[in-house]
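> What follows is a predicted protein model with its sequence.
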Amino acid sequence: MSVEPTAKQADWPVPPVGGWIADDLDKLPNLPPHTELIDGSLVFVSPQTLFHERAVDFFKWQLQSLAPDDFEVVREFTIDVDRQNRPEPDVIVVPEHVIQDAEQTRFPAQTVLLAVEVVSAESLTRDRETKPVKYARAKIPHYWRVENVEGKTVVYTFELEPNTGEYRSTGIHRGRMTVDAPFPVDLDLTAITPKRRRSREQ
């Protein structure tokens, strides 16, 4: 006697020869939220930690308050690096003129002033190795990587070196982050991971 399945098996999209292209993210049905395209392959995001959520919110709103008036700060929005790469940085800073309408789904990577990635366990290699290379090739001037290191926020900042086309480190920030590029920023990083409240003794 056969047993009926208790749940319908997911119908995963089968990639075409040569892989998916950037336009496919807008056409494929039923993709999970925040699906990225990396080297022609679909990348699905795992459930995020509280640190990730707090850090993305923190940088989105802090940078929006500090960015020049003609720039916009956007969270979790895809950018076109090339035909087979459409990643979704956690936070980006773009000039207002690239925002066209409410139905827009992506920006050209070449218009991005700053890309910020908040590292999760499943995105560690992509955020440390894969994405910085692609962002540099797209000539994004600034890249920040945010990590939770033993319960404390650490931000690694990078700037594009025009002569080599690669990122060079401009600092490792703990506790407080003060930089003058791409615009002046002074942030209290301890606000992202506040100390746990001690329980009252009985």
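Received it, and whenever you're ready, just let me know what you need. Numbering: from 1, shown residues only.

> can we go C-alpha only for contacts and neighbour counts from here?
Fine.

> what's in contact with stretch 10-26?
Contacts to stretch 10-26, defined as Cα atoms under 8 Å, 6 or more residues apart in numbering, come from residues 28, 35-37, 39-42, 80, 82-86, 105.

> Next one for the comparison:
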Amino acid sequence: MTALPDWMSPPRPEGWFADDLDRLPEAPRHTELIDGALVFMMSPQRWWHGRLVAFLAVALAEQAPEGLHVGPEMTIRLDDRNRPEPDIVVTTASYNRDRTWFAPEEVLLAIEIVSPESAHRDRTVKLRKYAEAGIPHYWCIEDEGGDPVVHVYELDEPTKAYAPAGIFRHGLQRPVPFKVDIDLDRLVPGRGR
């Protein structure tokens, strides 16, 4: 068995903290911190997933009102021990090229596109953590025979839990976090109607 590289050893006995991610240049590109543990995206990304991230981000950016920004693959610093990386974020934060994370109060919508290796985290762990952090909207997108299916959640403020707000196939129309109208079939090749 090969020894682990030095950068994989936690810098202190109590493990990793959110700020440590900015000091790990050797870590794989998509590294998250969940409950103080590093989570690496080691599986090759499927073309379906990558295309969906790119095309959905563009569709949202084209419809976002002034003052909102859409970006892929930026972490959210939920607390000292959690910095997950959604596939897409809609944020109120001003653009800063050196920025590496958003605060939860700057995020209006977090979107995860479910992959086999991230399914449990996306469907349960992140669903709970984003809600507890006060992020108002969460979309979890599943692959249903090649078609994107969007499970939409809205935050119930008193309970700090998400309530299901709909499951969308073929088209997605929502009034929040801003007026959204997306032809889901056009996001994936061969699915346009």
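That came in fine, so what should we check first? Note that the coordinates shown come from a computational prediction; the quantities given were computed from them, not determined experimentally.

> circling back: which among the contacts of stretch 10-26 of the first structure count as buried?
Thr35, Glu36, Leu37, Asp39, Gly40, Ser41, Leu42, Asp80, Asp82, Gln84, Asn85, Arg86 (16 or more other Cα atoms under 10 Å).

> The second one matches what in the second structure?
Spelled out, that is Glu36 of the first structure. Aligned by TM-score structural alignment, Glu36 of the first structure pairs with Glu32 of the second structure.

> isn't that match right next to Pro84, touching?
Yes. With contact defined as Cα atoms under 8 Å, Glu32 of the second structure and Pro84 form a contacting pair (4.9 Å).

> and for the two, which residues touch both?
Thr75.

> picking up where we left off before, can you tell me the SS state at the match of Glu36 of the first structure?
strand (DSSP: H, G, I helix; E, B strand; the rest coil).

> Now do the contacts for it.
Leu21, Leu38, Val39, Phe40, Thr75, Asn82, Arg83, Pro84, Glu85 are the contacts of Glu32 of the second structure under Cα under 8 Å, 6+ apart.

> ok, and the closest non-adjacent residue to the fourth one?
Read it as Phe40 of the second structure. Thr31 (4.7 Å; Cα to Cα, 6 or more residues apart in numbering).

> cool, the fifth one as well?
Using Cα to Cα, 6+ apart and skipping the chain neighbours, the partner closest in space to Thr75 of the second structure is Glu85 (4.0 Å).

> which ones are touching that neighbour?
His30, Thr31, Glu32, Glu73, Met74, Thr75, Ile76.

> what's the counterpart of it in the first structure?
So, by TM-score structural alignment, Glu85 of the second structure is matched to Glu88.

> Same check on Gln63 of the second structure?
Using TM-score structural alignment, Gln63 of the second structure pairs with Leu66 in the first structure.

> and Asp143 of the second structure, what element?
Taking DSSP states H and E as the definition, Asp143 of the second structure sits inside strand 137-144.

> what's the average distance of that strand to the first structure?
Strand 137-144 of the second structure, aligned to the first structure and superposed, deviates on average by 0.6 Å (mean Cα distance after the TM-score superposition for the first structure).

> quick one: that strand aligns where in the first structure?
Under TM-score structural alignment, the match for strand 137-144 of the second structure is residues 142-149.

> who's in contact with the residue mapped onto Lys179 of the second structure from the first structure?
Counting by TM-score structural alignment, Lys179 of the second structure corresponds to Pro184 in the first structure. Pro184 of the first structure makes contact with Leu66, Thr178 under the criterion Cα under 8 Å, 6+ apart.

> Where do the helices of the second structure begin and end?
Here the second structure has its helices, by DSSP state H, at 47-63, 119-120, 126-132.

> and of those, who's closest to Thr92 of the second structure?
Comparison of those against Thr92 of the second structure by Cα to Cα identifies helix 47-63 as nearest, at 12.5 Å.

> Val90 is in contact with Gly71 of the second structure, correct?
Yes. Assessed by Cα under 8 Å, Gly71 of the second structure is found in contact with Val90 at 6.6 Å.

> Between the two, point out the one with more neighbours.
Between Gly71 of the second structure and Val90, Val90 has the larger neighbour count (other Cα atoms under 10 Å), namely 22 against 17.

> Quickly note the distance from that one to Ala54 of the second structure.
Val90 of the second structure sits 14 Å away from Ala54 of the second structure, going by Cα to Cα, to the nearest Å.

> re the thing from before, how much space between the residue nearest to Thr75 of the second structure and Arg121 of the second structure?
11 Å.

> just Glu62 of the second structure next, same as before
29 Å.

> Leaving out sequence neighbours, find the closest residue to the match of Gln63 of the second structure.
Per Cα to Cα, 6+ apart, closest to Leu66 of the first structure is Val185, 6.8 Å.

> count of residues packed around the one you found?
15.

> wait, it sits on Thr178?
Yes. Between Val185 of the first structure and Thr178 a contact is recorded at 5.5 Å, counting by Cα under 8 Å.

> Right, I'll call it a day here.
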